[in-house]
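Colleague: Below are the sequence and a predicted model; questions follow.
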Amino acid sequence: MADPGKPADEFSAPGAGKRFVGVQFRLKNTGTATYSDSPSNGAQVADSQGQQFEATIADISAGPSMSAGVRLKPGGTALGWIVFEVPKSSKLTTVHFTMDSGFADQPAEWQLS
C-alpha cells in the first residue's frame, strides 16, 4: 500500500483535504475460462468509521496502474496499482475486492495494519 500515494505527474492531485492511497493488486486466473473485467470497479477501501471509498482514475509514482480492461487466459496474471481518493483524516482499515466489477458472489477483504 502507498499511503499517501504521490501523484505520478504535476497534472494529477487529490482534491482539497484529501489524499491519494494506492493498493497494489496481483490477479491470477485460476479458472478454466478467460477472465475479463475492469478490476477498479470492484475495489474499495474502508476507514475506521465505516466509510467506503471507490477507486478513482489517477496514477501514482509507486508504479503502473492496473489496466482498466484486464483480460486473462487461464493461468495468466495482471499486476498494478488501484488508486483511491480519501479524506486526509481517514484511518483506512480494510481493502475490499469483488470480481466481475463488484457483482461476484464472493468478495475478498484484507485488514490493513
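Modeller: Thanks, I have the structure now. Numbering: from 1, shown residues only.

Colleague: okay, CA-based contacts and neighbour counts for the rest of this
Modeller: Fine.

Colleague: show me what contacts the spatially most central residue of the chain?
Modeller: Nearest to the geometric centre of the chain sits residue 82, at 3.2 Å (Cα atoms, centre = their mean). For residue 82, the contact set (Cα atoms under 8 Å, 6 or more residues apart in numbering) comprises 22-25, 40, 43, 55-56, 65-66.

Colleague: Shouldn't it be within a strand?
Modeller: Yes - assessed by DSSP: H, G, I helix; E, B strand; the rest coil, residue 82 belongs to a strand.

Colleague: measure it to residue 46 for me?
Modeller: 14 Å (Cα to Cα, to the nearest Å).

Colleague: Equivalent analysis for residue 65, please.
Modeller: If you measure residue 65 against residue 46 using Cα to Cα, the figure is 20 Å.

Colleague: ok, and here's another one to check against it:
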Amino acid sequence: MRHGSHTGHGGPRRVVRTARLLLVPALAALLLGAGTGGSGETVSLDGDRPGERLDVTLTRVVDPAGPAPAPGADRLVAVELRLENTGTAPYADSPAPAAHLLDTTGRRFTGLSAATDAGPALPGTLSLAPGGSATGYVVFRLPAEARPAAVQFALDAGLGDDVAHWSLS
C-alpha cells in the first residue's frame, strides 16, 4: 500500500492505493487516524483506464438527512459530493456504492442512491464527458448510536486503486 499526502486547496489530502481489496476493519481504523482534510477539499483520483481522472469534492455532510428517527432506529446521513471529469476519457460509474462512511468505531457503511431531505441524490449511474461535472448527495443508513468519522470515495464502484479520504473530525 502506498500513501501519498499532498497539499491543495482545503489543506492536506490523503490518497490511498490498495490492491483492489475491500477495506477490512483494521485498515479502516488505520485510515481513521490518517489525518486527512475535511469538507470542501478536492481529491483527484486516477482510474484504471487510460485518460480516466476524476476530481471529487466533499462539500457538505447532513446528519440527520431525513425525518427524526424513532428512538433507537436507524437514521440517514447524507454527504454532498461534486464530481468533475478532469481526464480525457468519459467517466461512467455508480457513485453511491463508490462512497463509504466510516464511524468512530471503524464500521463501514456503503452509500445508497436514495432520496433525502438534504437535496438531490447523485444518479444511480452517472456519465460525464471530459470537463463535465455533477453535484448531488449520497445517503448512508446508520444505527442511532453511530457517529460519522470519515468519508471515502473510489472509482470503479468503490474498487479503484485510488481512495479519497476525508476526516470529519
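Modeller: That came through fine. No experiment lies behind these values; they were computed from the predicted model shown.

Colleague: TM-score for these two?
Modeller: With the length set by TM-score structural alignment, normalised by the length of the first structure, the two chains reach a TM-score of 0.88; 107 aligned residues with a Cα RMSD of 1.6 Å.

Colleague: one step back: select only the buried ones of the contacts of residue 82 of the first structure in PyMOL?
Modeller: The PyMOL command for the buried members of the contacts of residue 82 of the first structure (criterion: 16 or more other Cα atoms under 10 Å) is given here:
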select buried, resi 22+23+24+25+40+43+55+56+65+66
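
Colleague: Out of the contacts of residue 82 of the first structure, which are shared with the second structure?
Modeller: Shared with the second structure under both residues aligned by TM-score structural alignment, their matches' Cα atoms under 8 Å, the contacts from those are 22-25, 40, 43, 55-56, 65-66.

Colleague: now the helices: where do they sit in the first structure?
Modeller: Remark: helices of the first structure, listed N- to C-terminal, are 99-102; assignment by DSSP state H.

Colleague: Once you drop chain neighbours, what's closest to the residue of the first structure positioned farthest from its centre?
Modeller: Among the C-alpha atoms of the first structure, the one most distant from their mean position (Cα atoms, centre = their mean) is that of residue 32, at 24.7 Å. When the adjacent residues along the chain are set aside, residue 32 of the first structure lies closest to residue 74, with 5.4 Å between them (Cα to Cα, 6 or more residues apart in numbering).

Colleague: Now do the same for that neighbour: its match in the second structure.
Modeller: Correspondence of residue 74 of the first structure to the second structure, assessed by TM-score structural alignment: residue 130.
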